[in-house]
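could you look at this predicted model? Sequence included:
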Amino acid sequence: MTALTDETSARPESARKGGRWIDHWDPEDEEFWNRTGRRVANRNLIFSIFTEHLGFCVWLLWSIAVLHLADNGTALSVGQTLWLTTLPNLVGALLRIPYTFGPAKFGGRNWTVISGLLLLIPCGLFVFAIANPGLPFWALLLIAATTGLGGGNFASSMSNIAHFYPTAKQGLPLGLNAAGGNVGVSVTQLTMPPLIVGFGLIAVGWVWMPLILVAALCAHLFMNNLSKASQSYTLAEMGRIAARPHTITMSVLYIATFGSFIGYSFSFGVLIGNQFPDITASHYIWLGALVGSAARPVGGWMADKLGGTVVTFWNFLAMGLGIVAVWAGVSTGSWGLFLGAFLWVFATTGIGNGSTYKMIPSIFRARAEASTATAEQGVRERAFELARREAAAAIGLISAVGALGGALIQQTFRISVERSGGIGPALIVLAVFYGFCLALTWAVYMRRGRVGPERVSLARAGV
């Protein structure tokens, strides 16, 4: 069988849809996976990472730009500055829900092109805002809100890539895909300050535009749409998926992992300035996001090897201990302990991100396996395909809730600083929350007293 036949499996459906559509895709078939699937999946993963990375870079534009607006002739109050950094986070989180529909509605490759080109909007508006420093604050808010388009990219990218890989091998590729995006936070925090010094604040908008065009072109030329994944979800279906206990449970766990990552990434510089005013925060803020991003594929790889639940459980313990160490650094005024402990916490957020995302498709497949244990092969195959689609939808929903959790963590620190003058109370709240997630993971996915076919299937699936 030629590579062309493998990739397109040409049928009337492909001719009708046009473009790089693949009708036959069965990554659970080991022969198919080794012959064709792995190569095609990895190619799609590479260019998915490229576009998602730029999405995160654009998403974080205003979090750094607000520090330089006064030099550009725009004076803002502290409250206004906080709104310009919080609104993109909220919009990005909310957009993850409709973005989840994108690959199913238009095809993964097609939606990657569309969502990539949409990033030109916030970049262009950013250039306009900086070139016109007299704009009213409400206009700045609307312009900043458009950078949420970059945050929405994550949900569509992850739900699309989930279709390409076997359930048992999704941890590492999903971790790599997410890490490629997450590291955009660190890239923005590291590269924007010297870019501003050398070329002015307006260059921050221009610099991403050619890269966005290249990413969209690469997605158009080298990515694929999967016919099996192109059935659009109805709102009723999404509602049923959202209401399932496992979706709710994993949403809570993802608030603790990704919500912590993005919340800390947006807040790290402010926290350094609040607790250690003699330290130049811009020299260190990029380290946290870099460490967390690098750890994410490690968490996915560990979950593939050890099981997502085991890694997630012990990781929450490590997160709690890390927060206690951060509190110790704050209490003793030790900058070295504070920085080292916070980087440890960032690393655990990344590991937890990778392991929780491994759990999601495994849970849905395990439920399908348990419910069709005695059914004929055709029924089981249809159930597994439905589980794959539902897991992809759940990934988008869970990622949206997790991103909203980042805003909650930001507000936890804000309230703590305003009411107590420090971040100690916020750290106590976070430590308790991680302890709750530790107990929740054990109670739902690890407790030995729970028996039944789904429990057996969950264990077999490596959850």
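Okay, I see it. Residues are numbered from 1 along each chain as shown.

only C-alpha atoms for contact and neighbour calcs from this point on.
Will do.

now the helices for the stretch 51-200 of the chain?
Here the stretch 51-200 of the chain has its helices, by DSSP state H, counting those that start in this stretch, at 61-65, 78-106, 108-118, 120-131, 137-145, 148-162, 171-199.

for the stretch 201-350 of the chain, same thing?
So, for the stretch 201-350 of the chain - with DSSP H, counting those that start in this stretch - the helices run 203-206, 208-222, 235-243, 245-254, 260-275, 285-306, 308-332, 335-371.

this is the comparison structure:
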Amino acid sequence: MTAPTTTTAAREGGRWIEQWDPEDEAFWKETGERVARRNLVFSILSEHIGFSVWTLWSVMVLFMGPEYGIDPAGKFFLIGMATLIGAIARVPYTFAVARFGGRNWTIFSALMLLLPTGAAFAVMEPGTSYTTFMIVSALTGVGGGNFASSMTNINSFFPLRQKGWALGLNAGGGNIGVPLVQLVGLLVIGTAGAAQPRIVLGVYIPLIVVAAVCAALFMDNLAPVKNDTGAAREAVRDRHTWIMSVLYIGTFGSFIGYSFAFGLVLQTQFARTPLQAASMTFIGPLLGSLVRPVGGRLADRYGGARITLWNFAAMAAATAVVVFASLIESLSVFLVGFVALFLLTGLGNGSTYKMIPGIFHAKALDQGMTGEAAAAYGRRLSGASMGLIGAVGALGGLGINLAFRQSFQTAGTGTAAFVTFLLFYAVCAGLTWAVYLRKVPAGPVPATETKPRLGYAEV
């Protein structure tokens, strides 16, 4: 295997790698690993800023006191709009990597973050109409799209045996953008006061430019990665795409939904001031982000389905603690349960994303493919399905915000919403067991088969 070559003459945009085979161990050790890790680092940086911009309004609403004239239900709907557009953006962002190149799209998608950040800087003051706030919040959805393109890009760089770690690290580093923007908000509220939201926005504008410049200087495009409309259609028809979408609603949808809503829940249900809420809001998303690569590592070692099953069971238990805390109105117990829930969403994010390439690789082996043919099929189908799974999963965040909005509007607390979430996690655990871990009675093995078919427990 020859080392990958970078040509600038063959295509517009520069830094195109024309040959790439991460499953070839000699190539991987000689050249591939170094190149893949470099792209991973700067992919994380851009995705990190994208997540910060996407969740910007989880911080902005903490600055919006009575003078803004927006009630808690209106604020939940405001952050829900950002979640919705971010989820929708993930579909086209997934296909953009192959169309324009991972490096080129990272540059463009990073620069796109200037639009919602600059717009928020212009309108963030009392007297601005609610409709204007809704439009500006919707613009931050482009930051949510960054995740899909980043994960699709990094999925192509790494071999199957390291995808859990690489995708977990990429996603976890990106997810840390959520608590970081909340920490910036805390520092601004604690030092300049709740009347200075533009300082937060002023911090991020130069960081967006840095992310775009670093992508231009240090990232690469992979020429072998191409959009495959046939693979996209096949992924849409495959039941595993939709099953994994449901499971991803339970993990990532919970993470992003809780990240948006945590501060508002503390303000609304426990009467915390903006400073008090901001001082607690970042803790859960930070821990959930840091633990995501651990979920990927555990999935690499023990199987994503096993880790995912036990994780959903633990999420149901943590949610039960949160429901109990809501009933007895104990902030300390509530925080313990909620932070545990954040940790588990992070673990589950890593394990579920590891399952996706493993499932399609297992399907290839089950169909009689071997070696590079099986690996290529797995990459093809998993790459096509990731954008859709990521988009549907992110819609779970919208569901969480709407559930909180309805719960607070009708009962004044989030208890009913948490009960709903608990039941959903129980369904996800049952689905994981039934599809990927339940032992199927062995039938007769065809004479043409040389080994037993691979199950999904190891994915």
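In hand now; what should we look at? From a predicted model like this one, the values you see are computed outputs, not experimental measurements.

let me see the TM-score of these two.
In this superposition the chains share a TM-score of 0.91, using TM-score structural alignment, normalised by the length of the second structure; 448 aligned residues with a CA RMSD of 2.4 Å.

let's have the helices of the stretch 201-350 of the first structure in TSV, adding mean neighbour count.
Below are the helices of the stretch 201-350 of the first structure laid out as TSV (neighbours: other CA atoms under 10 Å):
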stretch	mean neighbour count
helix 203-206	19
helix 208-222	18
helix 235-243	13
helix 245-254	20
helix 260-275	22
helix 285-306	25
helix 308-332	21
helix 335-371	25
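
quick one: stretch 39-47 of the first structure aligns where in the second structure?
Mapped onto the second structure using TM-score structural alignment, stretch 39-47 of the first structure spans residues 34-42.

now do the buried residues in the matching stretch.
Neighbour counts over stretch 34-42 of the second structure (16 or more other CA atoms under 10 Å) mark Val35, Ala36, Asn39, Leu40, Val41, Phe42 as buried.

tell me which of those residues is nearest to Thr308 of the second structure?
When these are compared for distance to Thr308 of the second structure (CA to CA), Leu40 wins out at 24.6 Å.

of all the helices of the stretch 51-200 of the first structure, which lies closest to Arg367 of the first structure?
Per CA to CA, nearest to Arg367 of the first structure of the helices of the stretch 51-200 of the first structure: helix 148-162, 17.1 Å.

post-alignment, the closest one versus the second structure, mean distance?
In the superposition against the second structure, helix 148-162 of the first structure averages 0.5 Å from its aligned positions (mean CA distance after the TM-score superposition for the first structure).

ok now that helix, how far from the chain's centre?
Here helix 148-162 of the first structure shows a centroid-to-chain-centroid distance of 7 Å under the convention CA atoms, centre = their mean, to the nearest Å.

same check, this time on stretch 192-212 of the first structure
Using CA atoms, centre = their mean, the offset of stretch 192-212 of the first structure from its chain centre is 24 Å.

still on that earlier bit, just the ones of the buried residues of stretch 34-42 of the second structure in helices?
Val35, Ala36, Asn39, Leu40, Val41, Phe42 (DSSP state H).

from Phe27 of the second structure, how far off is the first one?
Per CA to CA, to the nearest Å, Val35 of the second structure is found 11 Å from Phe27 of the second structure.

and the fifth one, by the same measure?
Between Val41 of the second structure and Phe27 of the second structure the computed distance is 20 Å (CA to CA).
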